[in-house]
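Novice: Okay, sequence plus prediction incoming.
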Amino acid sequence: MAEQMERVERLFDWIDHTTKIIESEESVPYLEALIASSGLLFDPQLPENMKSTYEESLVNQLDRINLKDFSMEERRKAMQIAILKGMKGATQQHHYVTPDTIGILMGYLIEKFMDGQSEFRMFDPAVGTANFLLAVLNQLKNKKVEAFGSEVDPTLMRLAYNHTNLQEREIEYFHQDSLKPILLEPVDVVLSDLPVGYYPDDENAQGFQLKAEEGHSFAHHLFIEQSLTYTKPGGYLFFLIPNFLFEMDKDKKLNQFLAEEAYINGVLELPSSLFKEEKQGKSILILQKKGNEAKKPRKVMLAQLPSFKDAQGMNRTIDQINEWFANDR
């Protein structure tokens, strides 16, 4: 483990140093420079007619690294640290990187729910830099997953593209507003850390059942509805939701919609230690879209997860989850 962390640190140091060189020479923000530096890792071709000192600095950097020395998880973690550094101080909700421990747990849950299916299609409609999607894919080692992602922010989309190339994966991306029609056949699994807030396009929101009667609609409600649209009957949806999601559903519109469209399979509250403030707390919501052979579980899997550092507590929780699959699904 310590050796792996050393390699992650070594790769991050390279990415960070190269990014700073580009940031300084090109007078661009860190994230823009990170797009260029991470691109050099998998395609080390330098542009022509560069200033000689600038070219020499980058050539020296490229001589110091060999991407093949690093595993896929080491590459992902090094990129994640660099992205976090670039986003430090960003206030927008979509500039938020999902913690690794959640990716590991989500991968475990998807593996359990998709037991018996060696191949399936998975979509993240709020893919961001693709860190969460890639973390989960790296957990699904025994599955052949055809993956898709959608993202409106051009900087995040370019980071996702480079991040995916560094993982040597094929993911099809849609650079668009994910709440508009997507050229995508329905998938078996939807995975998403839901963007929380108001959706500004009132005209487009009119096409959704979960639109607000007046004012802006909740983006997180519309994302749930849109995700169900692009899920096959009987398919599963795994959302990271704010703990207050159902408290904010004053008119019970979301509750009623979910009762008509899906079966709730589980709500797992994540440990508060993962979040700076209590109001930022999140849970994992697991749905199965009605239709095909979907059936209501005998009881909903409910759990308040202990700290991920509490090994005994986590083992007890995993035992409870396994018991639910054996007896209550």
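Specialist: Received it, and whenever you're ready, just let me know what you need. Numbering: from 1, shown residues only.
Novice: C-alpha from now on. contacts and neighbour counts both.
Specialist: Will do.
Novice: So which elements touch the longest strand along the chain?
Specialist: When the chain is parsed with DSSP state E, its longest strand is strand 231-242. Helices and strands touching strand 231-242, by 3 or more CA pairs under 8 Å, 6 or more residues apart in numbering; DSSP states H and E, are helix 100-113, strand 187-193, strand 282-289.
Novice: Outside of it itself, which residues are in contact with it?
Specialist: 106, 110, 113, 186-194, 196, 227-228, 280-294 (CA atoms under 8 Å, 6 or more residues apart in numbering).
Novice: residues of it that come out buried?
Specialist: Neighbour counts using 16 or more other CA atoms under 10 Å place Thr231, Lys232, Pro233, Gly234, Gly235, Tyr236, Leu237, Phe238, Phe239, Leu240, Ile241, Pro242 of strand 231-242 among the buried residues.
Novice: Save those as TSV, and put in distance to Ile65 too.
Specialist: Output for the buried residues of strand 231-242, formatted as TSV (distance: CA to CA, whole Å):
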residue	distance to Ile65
Thr231	42
Lys232	44
Pro233	47
Gly234	46
Gly235	42
Tyr236	41
Leu237	39
Phe238	37
Phe239	37
Leu240	36
Ile241	39
Pro242	40
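Novice: and the gap between the residue nearest the centre of the chain and Leu67?
Specialist: Taking CA atoms, centre = their mean as the criterion, Phe132 is the residue nearest the geometric centre of the chain, at 3.0 Å. With distances taken as CA to CA, to the nearest Å, Phe132 is found 21 Å from Leu67.
Novice: Take this one as well and set it beside the first:
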Amino acid sequence: MDKSNVEPLFEWVDHTTELIQKHNDEPYLDSLAVTMETLFFNDTAEDMDEILSRNLQNELAKIDLSSYASIDIRKAIQLAILKGMKDSTQQQHLMTPETVALIIGYLADQLLKGKESIRMFDPASGTGNLITTVLEQLGQDVAAFASEVDPTLIQLSVLNANLQKKQIEFFHQDSLRPFLLDPVDLVVADLPVGYYPDDIRANNFELKADSGHSYAHHLFIEQSMNYTKEAGYLILVIPDFLFDSDQSDKLHRYLQEHAHIVGVIRLPESAFKSKTNVKSILILQKKGEHTKTPKQPLLVQMPAFKNANGMADILGQMNAWFKTYENNK
């Protein structure tokens, strides 16, 4: 990471957020949203307390956002969000790690190489880090859509996209309810893991549980598939136990019927706090008239991200695999 530009911007964002936090006595992430809004409009809100407004005007005088590249803005905000999330311990509020988001961007780029324009959707967008990272890596004209139910997270993601000048249309809703959205070429998502509390809504899904609550991560796969075009791709961050759980037989049958498994990339254990949190990346293609299962799916065990030689070696192997895949389509 280029410290030179990211660090001063993060320090400014963090300092300003703490200022707001102390003044308003509210959580860091809520204060961060105020900081991002102030930075975006380069002004304070009209209804803001006078003392706070004056303090923020003083802070704004010290920063020129136009001198920062969007990648630096994304990274600085990511650091601030990570800091704020240390206080909020809910598992589903964790951000997709930077390296994982970059790998997903690489995979998306490889899979959609021939397309001039793409429609992309993230149904579990959180703070918007994954979708903005992928957008950065796609050269095409991309129409991007994202959905998030949590009000704080969607506020942060909208501001995050605005500050990076990324055009994304956001839906603030439960992502397992119907969308006013035409099918897309690509779904990227870091799947929320756990039970889905709304049994009545879950009844509309093939992957609903036979009894008790259904798994949200299963329903998200089906919902993502519903909004993917035929022959479109899904790149999903999944829990390691996805195919070994008590409801996995149903999932296997569903995927066999509707999708081709293009690949599974197991992420390094060192990237996660404990073995139980380890995740993989699942690449699916929705079945279409002319699609077929790859002769040899892409099966990769990622080395530790710090192992530069190992990473270079794996990327070389993946590039070679994609060449073969492209030729056999």
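Specialist: Great, that's in hand. All values reported here derive from a predicted model rather than from experimental measurement.
Novice: The residue nearest to the centre of structure 1 matches what in structure 2?
Specialist: Aligning on TM-score structural alignment places Phe132 of structure 1 opposite Leu130 in structure 2.
Novice: got the contact list for the residue nearest to that match when sequence neighbours are not counted?
Specialist: Of all residues not flanking Leu130 of structure 2 in the chain, Ala101 sits nearest, at 5.3 Å (CA to CA, 6 or more residues apart in numbering). For Ala101 of structure 2, the contact set (CA under 8 Å, 6+ apart) comprises Asn129, Leu130, Thr133, Val134.
Novice: Out of the contacts of strand 231-242 of structure 1, which end up buried?
Specialist: Buried subset of these (neighbour count, 16+ other CA under 10 Å): 106, 110, 113, 186-194, 196, 227-228, 281-290.
Novice: looking at this, Leu268 of structure 1 is in a strand?
Specialist: Yes. Checked against DSSP: H, G, I helix; E, B strand; the rest coil, Leu268 of structure 1 lies within a strand.
Novice: Distance of it relative to Ser192 of structure 1?
Specialist: For Leu268 of structure 1, the distance to Ser192 of structure 1 equals 15 Å [CA to CA].
Novice: can you check Met314 of structure 1 too?
Specialist: 23 Å.
Novice: got it, and Met248 of structure 1?
Specialist: From Met248 of structure 1 across to Ser192 of structure 1, the span is 20 Å (CA to CA).
Novice: And for Leu109 of structure 1?
Specialist: 14 Å.
Novice: what's the answer for Lys279 of structure 1, then?
Specialist: Lys279 of structure 1 is 19 Å from Ser192 of structure 1, by CA to CA.
Novice: which SS class is the aligned residue in structure 1 for Gln296 of structure 2?
Specialist: Residue correspondence to structure 1 (TM-score structural alignment): Gln296 of structure 2 is matched to Lys299. State at Lys299 of structure 1, reduced to three classes by three-state DSSP: coil.
Novice: Apart from its chain neighbours, what residue comes closest to Leu258 of structure 1?
Specialist: Ile264 (7.9 Å).
Novice: which position in structure 2 aligns with that neighbour?
Specialist: Using TM-score structural alignment as the criterion, Ile264 of structure 1 maps onto Ile261 of structure 2.
Novice: okay, now that match: neighbour count?
Specialist: 22 (other CA atoms under 10 Å).
Novice: before we move on, what about the one 10 residues further on?
Specialist: Summarising burial for Ala271 of structure 2: neighbours were counted as other CA under 10 Å, giving 18.
Novice: show me what contacts the counterpart of it in structure 1?
Specialist: Applying TM-score structural alignment, one finds that Ala271 of structure 2 aligns to Leu274 in structure 1. Listed by CA under 8 Å, 6+ apart, the contact set of Leu274 of structure 1 reads Pro99, Gly281.
Novice: Also Leu11 of structure 1?
Specialist: Per CA under 8 Å, 6+ apart, neighbours of Leu11 of structure 1: Glu74, Arg75, Ala78.
Novice: Output those residues in a markdown table, with distance to Thr18 of structure 1 appended to each entry.
Specialist: Supplementary listing: the contacts of Leu11 of structure 1 in a markdown table, determined by distance: CA to CA, whole Å:
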| residue | distance to Thr18 of structure 1 |
| --- | --- |
| Glu74 | 18 |
| Arg75 | 15 |
| Ala78 | 13 |
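Novice: Compare those residues and tell me which has the most neighbours.
Specialist: The most neighbours of any of the contacts of Leu11 of structure 1, using other CA under 10 Å, belong to Ala78, which has 23 neighbours.
Novice: so what corresponds to that residue in structure 2?
Specialist: With TM-score structural alignment as the criterion, Ala78 of structure 1 matches Ala76.
Novice: Phe218 of structure 1 too?
Specialist: Using TM-score structural alignment, Phe218 of structure 1 sits opposite Tyr215 in structure 2.
Novice: Distance-wise, check its match relative to Leu9 of structure 2.
Specialist: Distance of Tyr215 of structure 2 to Leu9 of structure 2, given as CA to CA: 40 Å.
Novice: Over to Leu107 of structure 2?
Specialist: Looking at Leu107 of structure 2 against Leu9 of structure 2, where the rule is CA to CA, the gap reads 30 Å.
Novice: Next: Leu176 of structure 2.
Specialist: With CA to CA as the criterion, Leu176 of structure 2 and Leu9 of structure 2 are 36 Å apart.
Novice: go on, Thr127 of structure 2?
Specialist: With CA to CA as the criterion, Thr127 of structure 2 and Leu9 of structure 2 are 18 Å apart.
Novice: now swap in Glu169 of structure 2 and tell me
Specialist: Relative to Leu9 of structure 2, and taking CA to CA, Glu169 of structure 2 is found at 26 Å.
Novice: can you give me the strands in structure 1?
Specialist: Under DSSP E, structure 1 gives strands at 119-124, 144-151, 171-175, 187-193, 198-199, 217-218, 231-242, 262-269, 282-289, 301-304.
Novice: Once aligned, what mean separation remains between the second one and structure 2?
Specialist: Going back to what we said before, that points to strand 144-151 of structure 1. Mean deviation of strand 144-151 of structure 1 relative to structure 2 after superposition (mean CA distance after the TM-score superposition for structure 1): 0.6 Å.
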